[in-house]
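Asker: Have a look at this fold, sequence not included:
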């Protein structure tokens, strides 16, 4: 058995490989989860497409503005839900990593802003109705 020389460091070996592998696995799982969520959102919108042609005739400007409000609220609420889901996955999969926790908090903030804007959509439509004079 050989003895370490005086010049050789005597620090115990560290196990960086398992932590590195865990981080890689977590990142891959996060990417796969995000791709799955995006695929579900895109497939859900395509699954409900109708094959018949319908002319979109609105009876009045009020009806057009109401339709715009409904679409804006739906899109904003849907995006906010996606950000909330991504933030939750990042927070759970972060494993105490401060960088991942900050990214999760940023996603939570974006979700809150999205829900707030969705809640304010009727106010925006009311302002537009005032401007248009409907």
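Answerer: Structure's in. What do you need? Note that the structure is a prediction, hence the values are computed from the model and not measured.
Asker: make it CA atoms for all contacts and neighbour counts henceforth
Answerer: Will do.
Asker: quick one: what helix or strand has the most centrally placed residue in the chain in it?
Answerer: The central residue of the chain, meaning the one whose C-alpha is nearest the mean C-alpha position (Cα atoms, centre = their mean), is residue 83 at 2.4 Å. Element membership for residue 83 (DSSP states H and E) is helix 61-93.
Asker: Next, the buried residues of the helix or strand following that helix.
Answerer: Toward the C-terminus, helix 61-93 is succeeded by helix 98-132 as the next helix or strand (DSSP H and E). Along helix 98-132, the positions that meet the burial threshold by neighbour count (16 or more other Cα atoms under 10 Å) are 100-101, 103-105, 107-112, 114-115, 117-118, 121-122, 125-126.
Asker: what does stretch 64-77 give?
Answerer: Using 16+ other Cα under 10 Å as the test for burial, stretch 64-77 gives 65, 66, 69, 72, 73, 76, 77.
Asker: Pasting the second one now:
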């Protein structure tokens, strides 16, 4: 038990010493140029966000369209299943509408932030 405590204490002390050394030295030292984390300006980020949001919305809307169509085909006239398929198809329509509107909304956001 005593040896385990000594090993854990030694590891914690080593990690603490390394962390302190890195913090005191001002951060890690790189062999070349430091890595820039934010390489794009705001308009580029918003443009990338527009593409990503539009793609995700269209993909989810297509999934709901597929689910709604499958439920409609397999409903067999059951009113509860028909209502579930209608709800899925409504969700797909809303998703496609948002996918069409997302470039407009993000362009509005770009004009608001002044880029």
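Answerer: Sure thing, it's come through. From a predicted model like this one, the values you see are computed outputs, not experimental measurements.
Asker: Please state their TM-score.
Answerer: With the length set by TM-score structural alignment, normalised by the length of the second structure, the two chains reach a TM-score of 0.66; 81 aligned residues with a Cα RMSD of 1.7 Å.
Asker: what's the angle from the helix holding residue 83 of the first structure to helix 98-132?
Answerer: Our comparison of helix 61-93 of the first structure with helix 98-132, counting by axes from the mean of the first three to the mean of the last three Cα atoms, to 10 degrees, yields an angle of 170 degrees.
Asker: Counting by contacts, list what helix 61-93 of the first structure packs against.
Answerer: Contact partners of helix 61-93 of the first structure among helices and strands, from 3 or more Cα pairs under 8 Å, 6 or more residues apart in numbering; DSSP states H and E: helix 16-47, helix 98-132.
Asker: Which residue range of the second structure does the shortest one align onto?
Answerer: Taking TM-score structural alignment as the measure, the second structure aligns no residues with helix 16-47 of the first structure.
Asker: Give me the buried stretch members for that helix, please.
Answerer: For helix 16-47 of the first structure, burial by neighbour count (16+ other Cα under 10 Å) applies to 23, 26, 30, 34.
Asker: ok, of the residues you listed, which one's closest to residue 96 of the first structure?
Answerer: Sorting the buried residues of helix 16-47 of the first structure by how near they are to residue 96 of the first structure, with Cα to Cα, puts residue 23 at the top with 11.5 Å.
Asker: residue range for stretch 46-64 of the second structure in the first structure?
Answerer: Using TM-score structural alignment, stretch 46-64 of the second structure lines up with residues 65-83 of the first structure.
Asker: Measure the mean distance from the matching stretch to the second structure post-superposition.
Answerer: Superposing on the second structure places stretch 65-83 of the first structure at an average distance of 0.5 Å from its equivalents, by mean Cα distance after the TM-score superposition for the first structure.
Asker: What lies in contact with that stretch?
Answerer: Contacts of stretch 65-83 of the first structure with the rest of the structure, by Cα atoms under 8 Å, 6 or more residues apart in numbering, involve 37, 107-108, 110-115, 117-119, 121-122, 125, 128-129.
Asker: swap the cut-off to 7 Å and go again
Answerer: Taking Cα atoms under 7 Å, 6 or more residues apart in numbering as the criterion, the residues outside stretch 65-83 of the first structure that touch it are 107, 108, 110, 111, 114, 115, 118, 121, 122, 125.
Asker: CSV for the buried residues of helix 16-47 of the first structure, including distance to residue 96 of the first structure?
Answerer: Output for the buried residues of helix 16-47 of the first structure, formatted as CSV (distance: Cα to Cα, whole Å):
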residue, distance to residue 96 of the first structure
23, 11
26, 12
30, 15
34, 20
